[in-house]
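*Asks:* A structural model of the following input is requested.
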Amino acid sequence: MSEIRPWRTIARRQSRQIMVGNVPVGGDAPITVQTMTNTPTEDAAATIDQIRRCEEAGADLIRVSCPTEEATAALPLIVRASNIPIVADIHFHYKRALEAADAGAACLRINPGNIGSDQRVAEVVRAAKANGCAIRIGVNAGSLEKDLLEKYGEPCPEALVESALDHIKLLQDHDFHEYKVAVKASDVFLAVAAYMGLAEAVDCPLHLGITEAGGLIGGTVKSSIGIGNLLWAGIGDTIRVSLSAEPEDEVRVGFEILKALGLRTRGVRVVSCPSCARQGFDVIRTVQALEERLSHIKTPLSLSVLGCVVNGPGEARETDIGITGGGKGKHMVYLSGVTDHHVSDADMLDHIVDLVEKKAAEIEADMSDAGQAAPKEHEVPEAAE
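*Replies:* Below you'll find the predicted structure:
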């Protein structure tokens, strides 16, 4: 509702841009959100079904494991069915990379130094070039090369950066430059330091993540601290939140991190209080119900849900729609920051959902009447925070 403040501005690191299928990564492109399927890739139907759920959650890219010939054999069907680019996850067998490239993968997740001879690297590069594939180099503290562990004694930021630079050189030696790089660790301090070091050494897009972060709650906290710290510093062009949870949950958490930093919006941004004895309605259950019932909204807008009048009016002034708990089962509704009408306990939930749906339709109609495209999921409207 209010103008962007200068102290909210994040100056993004200037990286060069690559294309992953039809999705730009790096440069001035929106920070993309990706996840990874956990179904057996050989089961194309189950994998496609999971991809659909991730698409609905807003995923821009999705990675699928290709450890076997049977997995890459299923890839053409999966690629044709997916509405978002597929990243094929390859580890040691270079032939899987060749098969995935021919199958239509938009990107190969592969570490060139792990697949054997220079001839094999050359073959993968040729296949990537021939099929328009990008490559994602994925350095991980848990699988550093033996020589680097001997050199440094343990995983450390310098070791991760050196590993990344070694892999990059193998691609550059074959005149391949459509790559992005990750230097992940499960330790937040290690990962952040490694990314900061790499950001100073290269100009390619960086893929952010805190690997093996944990379950939905613990992993979300770790990822938010690590990824959020880097994004706040302007580092990062694409993110994956690694959780022991459903892939679509990873996507939702990724968007919440970007929304909290004002880097990207998708759907309803909810501002709500933790609730206390002053609350005029059950804030916790109300917010849970609203988040579920409004999950289909993609148009960026804001909603405040506050249990009492202490902070409610102030928060409501900053959101498109607001509800503040009142006495005797009557609660104040704010529209565009201004008090508008009351609603009863019994009608409140349905009423707020209806208001949000109408506001989203109104925003889209206004943009259409002005001859502009409806707000994209990655755009932060000029008048929004």
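*Asks:* make it CA atoms for all contacts and neighbour counts henceforth
*Replies:* Noted.
*Asks:* Do a quick rundown of the strands in the stretch 51-200 of the chain.
*Replies:* Assigned by DSSP state E, counting those that start in this stretch, the stretch 51-200 of the chain shows strands spanning 61-65, 86-89, 107-109, 134-140, 179-184.
*Asks:* what's the closest of those to residue 365?
*Replies:* Distance to residue 365, taken as C-alpha to C-alpha, is lowest for strand 61-65 among the strands of the stretch 51-200 of the chain, at 28.5 Å.
*Asks:* give me the number of residues near the spatially closest residue to residue 92 that is not a sequence neighbour?
*Replies:* With sequence-adjacent residues excluded and distances taken as C-alpha to C-alpha, 6 or more residues apart in numbering, residue 92 is closest to residue 115, at 4.9 Å. Neighbour count of residue 115, defined by other C-alpha atoms under 10 Å: 19.
*Asks:* can you check residue 83 too?
*Replies:* With other C-alpha under 10 Å as criterion, residue 83 counts 14.
*Asks:* Next: the one 4 residues further on.
*Replies:* Using other C-alpha under 10 Å, residue 87 is surrounded by 30 other residues.
*Asks:* Distance check, it against residue 79.
*Replies:* 10 Å (C-alpha to C-alpha, to the nearest Å).
*Asks:* Next, the contact list for the residue nearest to residue 92, please.
*Replies:* Neighbouring residues of residue 115 by C-alpha atoms under 8 Å, 6 or more residues apart in numbering: 91-94, 121.
*Asks:* returning to that earlier point: can you tell me which of the strands of the stretch 51-200 of the chain is nearest to residue 217?
*Replies:* Per C-alpha to C-alpha, nearest to residue 217 of the strands of the stretch 51-200 of the chain: strand 179-184, 19.4 Å.
*Asks:* re earlier: quick one: the contacts of residue 115 as CSV, columns for neighbour count too.
*Replies:* As requested, the contacts of residue 115 are exported to CSV (neighbours: other C-alpha atoms under 10 Å):
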residue, neighbour count
91, 19
92, 15
93, 16
94, 21
121, 21
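*Asks:* what's the closest of the strands of the stretch 51-200 of the chain to residue 358?
*Replies:* Here strand 61-65 is closest among these (C-alpha to C-alpha), at 30.0 Å.
*Asks:* this one next, for a side-by-side:
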Amino acid sequence: MRQLKREVKIGNVTIGGKNPIAVQTMLNVPVEDIEGNVAQAKRCEAAGCQILRVTCPSPADAKCIEAVKNAVNIPIVADIHFDYKAALACADVGVDKIRINPGNIGDDDRVKAVVDACQRKNIPIRIGVNGGSLEKHILAKYGAPTPEAMVESALYHVRLLEKFDFNNIVISIKNSNVPRMMEAYRQLSAVTDYPLHVGVTEAGTYQMGLLKSGMGIGGMLLEGIGDTIRVSLAAEPEKEVEAGYNILRAVGFPVAGPEVITCPTCGRTQYPCTEIANEVEKRLQGCKKSIKVAVMGCVVNGPGEAREADIGIAGGKGEAVLFIHGKPIKKLTGDNILDQFMDEIYKL
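*Replies:* Predicted coordinates for the structure are as follows:
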């Protein structure tokens, strides 16, 4: 059962409570390339991104934040490290949320300056704890970025913001070690009702990043923990959005769009099952129908495995049996089984 946290409004998206889990990504174009950032932001929005983060290394870079915000209709988060004045500049241009890393933002006076700017404009702050940049005294105490160390860092900065009468807060507590990250989120969720941004940081190359994020983020969601997610990949941010929705779908959350399932095939397979499944998925990109489509390799297990699909085929030599809602309807034959199948999908 999902652990309900307090609601926080980020632009036109509200997270926490019973609101849908929001999928985030982060632009990776050099910040000085404003045109490139705007173009990538538009692609992310088209891919379904719901909250978009943009780095802002210096106050002058707030102009990139402003340009991106004016170009899309999704909330923009400014990612701030080291220079608190960059956060102030982003607040001035109307950013929707500010993410600060408590390990490197500076002393309490600088944090208060950021808090005051956000308070005036009702801008939430994400406390973004990262296992790779914990405060020196916490690392000295624990000897490593343990779950307890990360939770202590997060709660210290929560209390700091609360001391300044600020509670418009989101928390993340990321680590590249999946078991450590998961335990940290468990401990944190048990002691706070602020909404949690869940992710695995520095997850690795694309393939390993998908695996680690699927296990870490998916595992947390299955435990009821998480209000917004970001899949960190060494890839274009649109791929992160796609992966985020796939994780949500895999753990059972309703996601708009089709899901294509297929079997791994075996020696019984007598038609191009994998190729057809890949092509079906490709042709259904952009489709908003929430349907499950099955492409199964043979008639031995295929019908049973596809029983919960809305529509599916189980192939044989030169033919495939069409199933709709688990019931056999007819045979598709000839060289254009794929096209025939797509026609049936579009009829749903």
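*Asks:* which residue in the second structure lines up with residue 109 of the first structure?
*Replies:* Using TM-score structural alignment as the criterion, residue 109 of the first structure maps onto residue 99 of the second structure.
*Asks:* If you tally nearby residues, what's the number for the nearest residue to that match once chain neighbours are set aside?
*Replies:* Nearest non-adjacent residue to residue 99 of the second structure, counting by C-alpha to C-alpha, 6+ apart: residue 126, 4.6 Å away. With neighbours defined by other C-alpha under 10 Å, the count for residue 126 of the second structure comes to 24.
*Asks:* which position in the first structure aligns with residue 126 of the second structure?
*Replies:* Per TM-score structural alignment, residue 126 of the second structure is aligned with residue 136.
*Asks:* I figured that match hits residue 176, correct?
*Replies:* No: Residue 136 of the first structure is beyond contact range of residue 176, at 11.9 Å (criterion: C-alpha atoms under 8 Å).
*Asks:* coming back round to it: from residue 222 of the first structure, how far out is the match of residue 126 of the second structure?
*Replies:* 23 Å.
*Asks:* How much space separates residue 344 of the second structure from residue 259 of the second structure?
*Replies:* Noted for residue 344 of the second structure: a distance of 16 Å to residue 259 of the second structure, by C-alpha to C-alpha.
*Asks:* more crowded one of these two?
*Replies:* Between residue 344 of the second structure and residue 259, counted using other C-alpha under 10 Å, the more crowded position is residue 259 (18 against 14).
*Asks:* Excluding chain neighbours, give the residue nearest to the more buried one in space.
*Replies:* Leaving aside its sequence neighbours, residue 259 of the second structure sits nearest to residue 292 (C-alpha to C-alpha, 6+ apart; 4.8 Å).
*Asks:* Next up, the contacts around the one you found.
*Replies:* 258-261, 308-311.
*Asks:* you'd agree residue 310 of the first structure is in a helix?
*Replies:* No: checked against DSSP: H, G, I helix; E, B strand; the rest coil, residue 310 of the first structure lies outside a helix; its state is coil.
*Asks:* possible to save the contacts of residue 115 of the first structure as JSON lines with distance to residue 327 of the first structure?
*Replies:* As requested, the contacts of residue 115 of the first structure are exported to JSON lines (distance: C-alpha to C-alpha, whole Å):
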{"residue": "91", "distance to residue 327 of the first structure": "61"}
{"residue": "92", "distance to residue 327 of the first structure": "65"}
{"residue": "93", "distance to residue 327 of the first structure": "67"}
{"residue": "94", "distance to residue 327 of the first structure": "67"}
{"residue": "121", "distance to residue 327 of the first structure": "70"}
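*Asks:* Go through the residues you listed and name the one nearest residue 50 of the first structure.
*Replies:* Among the contacts of residue 115 of the first structure, and counting by C-alpha to C-alpha, the member closest to residue 50 of the first structure is residue 91, at 22.3 Å.
*Asks:* dump the residue contacts of that closest one.
*Replies:* With contacts defined as C-alpha under 8 Å, 6+ apart, residue 91 of the first structure is in contact with 67, 109-111, 114-115.
*Asks:* Looking at the second structure, name the residue matched to residue 220 of the first structure.
*Replies:* Aligning on TM-score structural alignment places residue 220 of the first structure opposite residue 210 in the second structure.
*Asks:* Helix, strand, or coil at its match?
*Replies:* At residue 210 of the second structure the chain is in helix, as set by three-state DSSP.
*Asks:* just to revisit the earlier point, mutual contacts of residue 87 and residue 79 of the first structure, please.
*Replies:* In contact with both residue 87 of the first structure and residue 79: residue 105, using C-alpha under 8 Å, 6+ apart.
*Asks:* Report whether the expected contact of the residue nearest to residue 99 of the second structure with residue 97 is present.
*Replies:* Yes: using C-alpha under 8 Å, residue 126 of the second structure makes contact with residue 97 at a distance of 7.4 Å.
*Asks:* got the contact list for residue 94 of the second structure?
*Replies:* Residue 94 of the second structure sits in contact with residue 66, where contact means C-alpha under 8 Å, 6+ apart.
*Asks:* Just name whatever secondary elements the top helix by length along the first structure is in contact with.
*Replies:* Taking DSSP state H as the criterion, the first structure has its longest helix at helix 345-369. When contacts are defined as 3 or more C-alpha pairs under 8 Å, 6 or more residues apart in numbering; DSSP states H and E, helix 345-369 of the first structure packs onto helix 283-293.
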